[in-house]
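Enquirer: For reference, the sequence and a predicted model appear below.
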Amino acid sequence: MSDTLRKTPLHALHVELGAKMVPFAGYDMPVQYPLGVLKEHQHTRASAGLFDVSHMGQVIVRATGGYDAAARATEVLVPVDLLGLAQGRQRYGFFTNDQGGILDDLMLANRGDHLFVVVNAACKDADIAHMRAGLEGCEVEEITDRALLALQGPAAEGVLQALVPGVAEMKFMDVAIVDSRFGELWISRSGYTGEDGYEISVHADQAQGLARALLAHDAVEPIGLGARDSLRLEAGLCLYGHDIDSGTTPVEAGLTWAIQKVRRAGGARAGGFPGAGIILDQISNGAPRKRVGLRPDGRAPMREGTALFTDAEGGTPIGAVTSGAFGPTLGAPMSMGYVPAALSAPGTPLYGEVRGKRMPVTVAELPFVPANFKR
C-alpha cells in the first residue's frame, strides 16, 4: 500500500527518526515519533515542535493587473476581503458552494504582485480545478517543488531567528520572502496549533537541510499528525472533512469572524460569492445549529460520530460529535460537535451515547486552551 502513497521531501528523514508512518490524504505521513503523541503535544506547548505539512497544496494566483486583479477575481469564490488585505499579510478563508457549505478552508496571502494560497491536502486537486475554472483572467500555478514545514511553540521565534535573522519582527499573520543559506524561504507567522510559530515553504532539495538545522536545536522535537490533531482541537480549530464540510455553513461552524464587514450585507462589496444569500441570511438571523465545545464527564473521550441527546434515556439524537480526543494540556477529554442553536449555550447538559450507554457531557466555551499567537 505504501508504494501507492505519495512521499514528501522529508519522508526519508521521518523514517530515519523512527516515525510511525500512516496513510493520510494520499501521502505516507508520520503519525508519531518515539517520543509519543502525549509528550510531543506537551513539548510543542512548552518549547517548539517541527511538523511536516508538505502534503498541503501551495498555489500562486497571478493576473495581468497584479495583486488587486487576482484578489478581485478570487473574491468571486470566497467571502473574504482580499482587496483590503495589506501587502505582506494573510487571512484565513474558505471556498463556499451554492448551498453556503464550505468546500475547503485555506490561507490567502498578499505577496505584492500575486496572491499565495495554501489549501488542504485532501482537497487540493479539487481546489486547484475550482480556481482554474472560476478565476477569470488569472493564471493558477500549483507549486510542486517546495516542501512546507511548521515550527510551532513558544521557543519557535528564537530558534528560527537564529537561522533566519529578522523573523522575530514578524507579527501574527505576517508573510515574507527571505533569503537564507537554505535558499529562498516563504515564511508566514502562523500555524494550526494555537501556539506562536511559523510556516516555512522551502525548495524541496533544501528541505532536509533546513529540518535538520531546526532539529539540531535542543528546544525542537519532530511532531507527528497525532499531536497536531490534539493541539488544534485544544485550540478549537476545525479539521476539514470532520468539523466542517460541504454541508456546513461558516455561520454554523462559528467562522463568521472570517467574513469581513465589507463582504457582509450592507458592505461595499457584499455578497458575490457562492451561497451568499444563505450565509448572509444566517449572519443576520442566526443558523439552526452551531459548532460547540463539549466536555465529557470522566476521563474517556467522546470520539467523532458519537450521537448527542438531551436525555439519559430515549429520544432521538439532536446532534453529533465531529472531533474528540484527550487534551494533554487541558488534562481532560474534549470534543467538538454540532447541536441546535437553542442548546448551544455553555453549561448546557447533554448526553453522548458511547458503546450503547448514555454518558453526561456539557457544552463548553471554545477554545479549550487559550491561543498564544504573537500579536
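Expert: Structure received. Everything numeric in this text was worked out from a predicted model, so none of it was measured.
Enquirer: C-alpha from now on. contacts and neighbour counts both.
Expert: Will do.
Enquirer: what about the nearest residue to residue 164 once chain neighbours are set aside, how many neighbours?
Expert: Nearest residue to residue 164 in three dimensions, chain neighbours excluded: residue 180, at 6.3 Å (CA to CA, 6 or more residues apart in numbering). Applying other CA atoms under 10 Å, we find 12 residues neighbouring residue 180.
Enquirer: next one: the one 3 residues further on
Expert: The number of residues packed around residue 183, counting by other CA under 10 Å, is 14.
Enquirer: Please apply the same query to the one 3 residues further on.
Expert: For residue 186, the tally of surrounding residues (other CA under 10 Å) stands at 18.
Enquirer: Then the one 4 residues further on?
Expert: Around residue 190 there are 25 other residues, counting by other CA under 10 Å.
Enquirer: Confirm that residue 202 sits in a strand.
Expert: Yes - counting by DSSP: H, G, I helix; E, B strand; the rest coil, residue 202 is found in a strand.
Enquirer: give me every residue that touches it.
Expert: Counting by CA atoms under 8 Å, 6 or more residues apart in numbering, residue 202 touches 146, 147, 148, 149, 182, 183, 184, 185, 186.
Enquirer: Are any of those buried, and if so which?
Expert: Among the contacts of residue 202, those classed as buried by 16 or more other CA atoms under 10 Å are 146, 147, 148, 149, 182, 185, 186.
Enquirer: Quick check: of these, which lies closest to residue 233?
Expert: Using CA to CA, residue 149 comes nearest to residue 233 of these, at 19.8 Å.
Enquirer: one more structure, for comparison:
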Amino acid sequence: MSELKSLTLDALHRELGGKMVPFAGYEMPVQYPAGVMKEHLHTRSQAGLFDVSHMGQVILRGSSYEEAALALEALIPVNVAGLKENRQRYGFFTNDQGGILDDLMFANRGDHIFVVVNAACKDQDIALMQNGLPEGVAVEVIDDRALLALQGPAAEAALAALNPAVADMKFMDVGIYDLNGAECWISRSGYTGEDGYEISVPNDAAEGLARALLADERVLPIGLGARDSLRLEGGMCLYGHDIDETTSPVEAALTWGIQKIRRTGGDREGGFPGAERILAELENGAPRARVGLKPQTRAPMREGVELYATDNGGAPIGKVTSGGFGPSVEGPVAMGYVATENADTGTVLYGDVRGKRMAVEVVALPFVAAQFKR
C-alpha cells in the first residue's frame, strides 16, 4: 500500500466513509456507505460526484492548433485538425499492428490541445507523445489539477447553481468557467451514459469545490464500483478489458471514432500506426466483433467466461470481457467478443460458467440509452 499514490481528495474520501482500494497505482474509493447499488441508481436518477484525478491530463502546444493537431494525427486515426474550437472528441492511440494502446479524450482549446488519458496507461501515453510528436510540439504534463466528474440528470442544475453559464453547454462542449472561486476547465461529457460534466480544478481548490457540490442534496459521492456498472450499462469500453493492444477499433465497434477524412479515399487517409490493418477491416470487415450479451439466467457472466455456439461440444467462438449485474436493467449484463458470424443480434450463445453452459443472447448496445444533451 505504501507504493500507491494518494488522490488530492484522499482525506475527504475517508471522511465520507469511502472504502479505499488499489486501482491503477492509486488508492481509490470503490464505494461509500450507501453501497454500489444505491450509488449507481442515484447517478441514474439524480447526480453522482466521481473523483477521476488518477487520469492523466496533458496539454499539447505547437505554433498553432493546426500544427499540434496534424502532429497528433500521426498517432491516432481521428480527425483532430477538423475539430472546432471549444469542442471535444473521443480517440485512441494505435500500434503498428492496428491494436489500441489506449483510448482518450482531446479538446480544441484554441491555441492548444487538452488531452485526458487513462490512469493505467498514463506514463506510456505521455512517453508516446513525447517521443512520437515533432520537436515543435511541446508536451506539458498537468500535475497540479484534480479531475472531477459530475454525472446524472441533476448534474446541470447542481453545477449551474455554482455558475449558471454551464447550463448552455452541449454534449462535448468545453470551456473555462469560474466555480466556487476557482478557474475550472470543463467539458460536458462523462463515461456513465448520463448527461454530466468533467471538471479539471486546481488541487488547492478541489476540496472546496467537491464540498460545495456535495452540499447539494441531489449529489452523492460515487465510487469505482458504480462507475464500472454505469459504463457497462452504457456499452462503453474499459481499457485493458474490452479493448487492448491486440484489439482493432473495427473489432471493438469504435469505427464511429474514425472520421471519413482519415479513411480510404479521405483527404488525410491513413498516416497513423496500424493503418494497413484498420483500413482493410473498415473495407472488408473484421473476423470478430464486440457485442452486448444478456445472460438468460440471473447469474452474471464475468470477464473471462468463454462463449460457445452450442450447449455442448465445439471450440469457443468468443469470450466475455466485462460482465456483472446491471442495477438499472435489474439483471445481468455483459460485453465480449465473438466470431463475426455469431455476432447478429438475437443469436443465442452459451457461456461456460463453472463447467456448465448457460444461455446468453447477443443484444444491441447500450443496455441503457444515453442521455447526453445534444
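Expert: Okay, I see it. Just so it is clear, the model here is predicted, and its values are computed rather than measured.
Enquirer: just to revisit the earlier point, what's the matching residue for the residue nearest to residue 164 of structure 1 over in structure 2?
Expert: Aligned by TM-score structural alignment, residue 180 of structure 1 pairs with residue 179 of structure 2.
Enquirer: Would you check that my belief about that match contacting residue 162 is correct?
Expert: Yes - checked against CA atoms under 8 Å, the pair residue 179 of structure 2 and residue 162 is within contact range at 5.8 Å.
Enquirer: List the contacts of stretch 210-217 of structure 2.
Expert: Identification of contacts with stretch 210-217 of structure 2 by CA under 8 Å, 6+ apart yields 49, 158, 159, 180, 219, 220, 221.
Enquirer: Would you state the helices of the stretch 51-200 of structure 2 in chain order?
Expert: Ranges of helices within the stretch 51-200 of structure 2 are 65-72, 122-132, 155-160, based on DSSP state H, counting those that start in this stretch.
Enquirer: Tabulate the ones you listed (TSV), appending mean neighbour count.
Expert: Shown next, in TSV, are those (neighbours: other CA atoms under 10 Å):
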stretch	mean neighbour count
helix 65-72	21
helix 122-132	16
helix 155-160	20
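Enquirer: Of those helices, give the one that comes closest to residue 250 of structure 2.
Expert: With CA to CA, the closest approach to residue 250 of structure 2 among the helices of the stretch 51-200 of structure 2 belongs to helix 65-72: 20.3 Å.
Enquirer: Quick one: distance of the closest one to the chain centre.
Expert: Computed by CA atoms, centre = their mean, to the nearest Å, the chain-centroid distance of helix 65-72 of structure 2 equals 23 Å.
Enquirer: so that helix aligns onto which residues of structure 1?
Expert: With TM-score structural alignment as the criterion, helix 65-72 of structure 2 aligns to 67-74.
Enquirer: and the matching stretch, how far from structure 2 on average?
Expert: Mean deviation of stretch 67-74 of structure 1 from its aligned counterpart in structure 2 after superposition (mean CA distance after the TM-score superposition for structure 1): 0.6 Å.
Enquirer: residue in structure 2 matching residue 167 of structure 1?
Expert: For residue 167 of structure 1, the aligned position in structure 2 is occupied by residue 166, per TM-score structural alignment.
Enquirer: same question, residue 9 of structure 1
Expert: By TM-score structural alignment, residue 9 of structure 1 lines up with residue 8.
Enquirer: how much space between residue 356 of structure 1 and residue 308 of structure 1?
Expert: Per CA to CA, to the nearest Å, residue 356 of structure 1 is found 12 Å from residue 308 of structure 1.
Enquirer: So which of these two has more stuff around it?
Expert: For the pair residue 356 of structure 1 and residue 308, the greater number of neighbours falls to residue 308 (24 against 7), based on other CA under 10 Å.
Enquirer: Now do the contacts for the more buried one.
Expert: Residue 308 of structure 1 touches 317, 318, 319, 320, 321, 339, 350, 351, 352, 353, counting by CA under 8 Å, 6+ apart.
Enquirer: Excluding sequence neighbours, find me the nearest residue to it.
Expert: In space, residue 308 of structure 1 is closest to residue 352, 4.6 Å off (CA to CA, 6+ apart).
Enquirer: Distance to residue 31 of structure 2 for the helices of the stretch 51-200 of structure 2 - can I get that in JSON lines?
Expert: Shown next, in JSON lines, are the helices of the stretch 51-200 of structure 2 (distance: least, CA to CA, whole Å):
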{"stretch": "helix 65-72", "distance to residue 31 of structure 2": "37"}
{"stretch": "helix 122-132", "distance to residue 31 of structure 2": "24"}
{"stretch": "helix 155-160", "distance to residue 31 of structure 2": "20"}
